[in-house]
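Engineer: okay, here's the prediction I keep looking at, along with the sequence it came from:
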Amino acid sequence: MTSKPEEEHKANLIIDVGNTLTKLAVFNNNKQTHSEKVSRLSEQVIERLVTEHHIKKTIVSAVGEFPAYIAEFIAQHTPLLQFNHTTPLPIKNCYKTPNTLGPDRLAAAVGANTLHPNTNVLCIDSGTAITYDLVTADGQYLGGAISPGIEMRFKALNHFTAKLPLVSFNIPTLVVGNTTETSILSGVLNGVLGEVDRYIDSISAQYSPLNVVFTGGNSFFFDKKLKNSIFVHPNLVLFGLNRILNYNENI
């Protein structure tokens, strides 16, 4: 009788519950082997993934709604870790209000530290909001900054003015807009590039050398447009959650 490959017994299920979508990933020996997105997390989705990928343990991070019955269903099939501000971490959390810190920010910081250990690393997540999170070379998470995301800036100009239209996010754009639409594109997109470069410069002046890792749905926009060098990792939150799950198994 042929036994299953060893990696099948080490599969982790990573669940990141957002406000609109839930991201799921499977990691085998720290390598991502499967990912998908669903609008609603169901028992059927969980059962399929647990069965198909021989899941050993599961972690859930939720900024959106995570029903108790789903948690109970997962716990019936695999050991479940529900990530929150009390969960032990492989880095030191120095945030003064840890109970208010978004779990996605903290997970991304852990992921960035995993990619760039023993060095200062700034994680920038560009999604609904743009978040900046700093981990020092000695593994201390210090916090960072939060600013409006790109789509939020477009919507704000439309919502808080009488006549400015809602402009769709598209690239490239002009530096000097010659219509109202291209002027909005120039202001928002060039403005956000200037903001990000300025913030990176400020952190670099205090924590050098510094690695910068981008993640989030709009991370592609910043690639090769900033004067600062960056790395792009689209699944940094999932990557960080996988490390947190493994860390808690070994403590």
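Structural biologist: Looks like it arrived, so ask away. Computed from a predicted structure; not experimentally measured. Residues are numbered from 1 along each chain as shown.
Engineer: all contacts plus neighbour counts: C-alpha atoms, from now on.
Structural biologist: Noted.
Engineer: ok, Ile59 - contacts?
Structural biologist: Residues touching Ile59, when contacts are defined by C-alpha atoms under 8 Å, 6 or more residues apart in numbering, comprise 12-15, 80-83, 241-242, 245.
Engineer: try it again at 7 Å.
Structural biologist: By C-alpha atoms under 7 Å, 6 or more residues apart in numbering, the contact set of Ile59 is 13-15, 80-83, 245.
Engineer: the helices in the stretch 101-250 of the chain, which residues?
Structural biologist: According to DSSP state H, counting those that start in this stretch, the stretch 101-250 of the chain carries its helices in the segments 103-115, 150-159, 180-185, 191-206, 219-222, 236-249.
Engineer: okay, buried residues for the third one please.
Structural biologist: This means helix 180-185. Neighbour counts using 16 or more other C-alpha atoms under 10 Å place 182-185 of helix 180-185 among the buried residues.
Engineer: returning to that earlier point: report the buried members of the contacts of Ile59.
Structural biologist: For those, a neighbour count by 16+ other C-alpha under 10 Å gives the buried set as 13-15, 80-81, 83, 245.
Engineer: next, give me the two most distant ones among the residues you listed.
Structural biologist: In terms of C-alpha to C-alpha, these reach their longest pairwise distance at Leu13 and Phe83, which sit 13.1 Å apart.
Engineer: ok, the residue nearest to Asn218 when sequence neighbours are not counted - contacts?
Structural biologist: Leaving aside its chain neighbours, Asn218 sits nearest to Ser126 (5.3 Å; criterion: C-alpha to C-alpha, 6 or more residues apart in numbering). The neighbourhood of Ser126, defined by C-alpha under 7 Å, 6+ apart, consists of 149, 215-219.
Engineer: give me the neighbour count for Gln76.
Structural biologist: Using other C-alpha atoms under 10 Å as the criterion, Gln76 is surrounded by 10 other residues.
Engineer: this is the other structure I want to compare:
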Amino acid sequence: MSATKPILALNVGNTHTTLAVLRGKRMLWRSTVKTAQLLNQRNAKCLAKAWGEEISKCREQIQHIGVASVVPKATQTFLPWLEKNVRAESYIISASLKLPFEIRYRTPQTLGADRIAVAAFAAEHFPSQAVIVIDFGTAITYDILTSGAHYLGGLILAGAHTAAASLWQRAAQLPEFQLRKTSKLIGSSTVECLEAGLFWGKVAETEGLIAKLKVELKRKYRESKNFGGSNGWGCSGVCTHCCHNRPCRKRCCALWHSRNCRKKFYDDLSQPVFKG
């Protein structure tokens, strides 16, 4: 595949779908919509046509469409229309592809395309290092790579918005609220209690799991010297979040033990979630 020719990257998430034209490491165009819009044939057709017209303005012939999807129904409805409008063949990310790491997962056929994509990103950017990859979205996923580029598996947890929504939907007297960064650990109102519980709960959850994963990797897999960097234990993270009215994906790749990475993590985690 020529690096000079652009590809079209389609990321179909549970809440949002992003489409981007990429040439090498440069992004030429990008757009994001709610994934629910792709489930209707008429909407999918109109959206594919509109996106095709926008992409044509880049004056570039798309070579391939790379697809990472966790919503098969949306992909099945939308992808044929997209292929027709951009006149390009699509490649679906799956465990059957040639990847920059070896999968040691008991059920590789059930491994999500989103997890495969972030693991590939980590393997390419942190060669010969053990990596904990953390993706914050509708679900929070932890994916583990050894320094020998072996994918071990990880954890799947409820995302911040998912956890918040379950509270206000199931508890009759609790109000709707959003995730936001707060310095208060002890709330002095119901809303403050909810906000503090969600934010600091996720902070504690993430720090606690990283600490346990470090111990597990050191004890079971003897990963101690090359974990996220050469200066002792660290964590390389790939973080995503959804900003209010501007869904986006952010990648944070740095040592967990550096102050900047901790601040970046807290800032990413505290972005308001999209309610929808």
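Structural biologist: Happy to help now that I have it. A quick note: this is a predicted structure, and the numbers were derived from the prediction, not measured.
Engineer: picking up where we left off before, ok, the buried ones among the contacts of Ile59 of the first structure vs Asn178 of the first structure, which is closest?
Structural biologist: Compare each of these with Asn178 of the first structure using C-alpha to C-alpha and the shortest gap goes to Ile15, at 44.7 Å.
Engineer: residues contacting the aligned residue in the second structure for that closest one?
Structural biologist: Aligning on TM-score structural alignment places Ile15 of the first structure opposite Leu10 in the second structure. Taking C-alpha under 7 Å, 6+ apart as the definition of contact, the neighbours of Leu10 of the second structure are 18-20, 66-68.
Engineer: if I've got this straight, Leu10 of the second structure is in a helix?
Structural biologist: No: when classified by DSSP: H, G, I helix; E, B strand; the rest coil, Leu10 of the second structure is found to be strand rather than part of a helix.
Engineer: that one and Leu99 of the second structure: what is the separation?
Structural biologist: Shown here: Leu10 of the second structure relative to Leu99 of the second structure, a distance of 18 Å by C-alpha to C-alpha, to the nearest Å.
Engineer: how about Leu209 of the second structure?
Structural biologist: Here Leu209 of the second structure is placed at a distance of 27 Å from Leu99 of the second structure (C-alpha to C-alpha).
Engineer: next one: Phe227 of the second structure
Structural biologist: Taking C-alpha to C-alpha as the criterion, Phe227 of the second structure is separated from Leu99 of the second structure by 21 Å.
Engineer: same deal with Leu157 of the second structure?
Structural biologist: Looking at Leu157 of the second structure against Leu99 of the second structure, where the rule is C-alpha to C-alpha, the gap reads 25 Å.
Engineer: kindly report the same for Leu8 of the second structure.
Structural biologist: On the measure of C-alpha to C-alpha, Leu8 of the second structure and Leu99 of the second structure end up 19 Å apart.
Engineer: so which of the helices of the stretch 101-250 of the first structure is nearest Ala71 of the first structure?
Structural biologist: Comparing the helices of the stretch 101-250 of the first structure under C-alpha to C-alpha, the one sitting nearest is helix 236-249, at 15.8 Å.
Engineer: where does the closest one end up in the second structure?
Structural biologist: Aligned by TM-score structural alignment, helix 236-249 of the first structure falls on no residue of the second structure.
Engineer: show me what contacts the alignment partner in the first structure of Ser31 of the second structure?
Structural biologist: Taking TM-score structural alignment as the alignment basis, one finds that Ser31 of the second structure is matched in the first structure by Glu36. For Glu36 of the first structure, the contacting residues are 23-25, by C-alpha under 7 Å, 6+ apart.
Engineer: same thing but 10 Å
Structural biologist: Glu36 of the first structure makes contact with 15, 22-26 under the criterion C-alpha atoms under 10 Å, 6 or more residues apart in numbering.
Engineer: likewise for Asn170 of the first structure?
Structural biologist: Contacts were defined as C-alpha under 10 Å, 6+ apart; by that measure Asn170 of the first structure touches 185, 189, 221.
Engineer: trace the first one over to the second structure, please.
Structural biologist: Meaning Leu185 of the first structure. Using TM-score structural alignment to pair residues, one finds that Leu185 of the first structure aligns to Glu195 in the second structure.
Engineer: leaving out chain neighbours, which residue sits closest to its match?
Structural biologist: Counting by C-alpha to C-alpha, 6+ apart, Glu195 of the second structure lies nearest to Leu179, which is 6.1 Å off, once chain neighbours are set aside.
Engineer: about what we covered before: possible to save the buried ones among the contacts of Ile59 of the first structure as CSV with distance to Val232 of the first structure?
Structural biologist: Formatted as CSV, these follow (distance: C-alpha to C-alpha, whole Å):
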residue, distance to Val232 of the first structure
Leu13, 23
Ile14, 20
Ile15, 21
Leu80, 29
Leu81, 27
Phe83, 24
Leu245, 23
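Engineer: just the residues you listed now: which is nearest Phe231 of the first structure?
Structural biologist: Taking C-alpha to C-alpha as the measure, Phe231 of the first structure sits nearest to Ile14 out of those, at 22.6 Å.
Engineer: quick check: that closest one vs Leu245 of the first structure, distance?
Structural biologist: Applying C-alpha to C-alpha, one obtains 9 Å for the distance of Ile14 of the first structure from Leu245 of the first structure.
Engineer: shared neighbours of those two, anything?
Structural biologist: In contact with both Ile14 of the first structure and Leu245: 57-60, 81, using C-alpha under 10 Å, 6+ apart.
Engineer: the residues you listed in strands, which ones?
Structural biologist: When these are checked against strands using DSSP state E, the ones located there are 57-60, 81.
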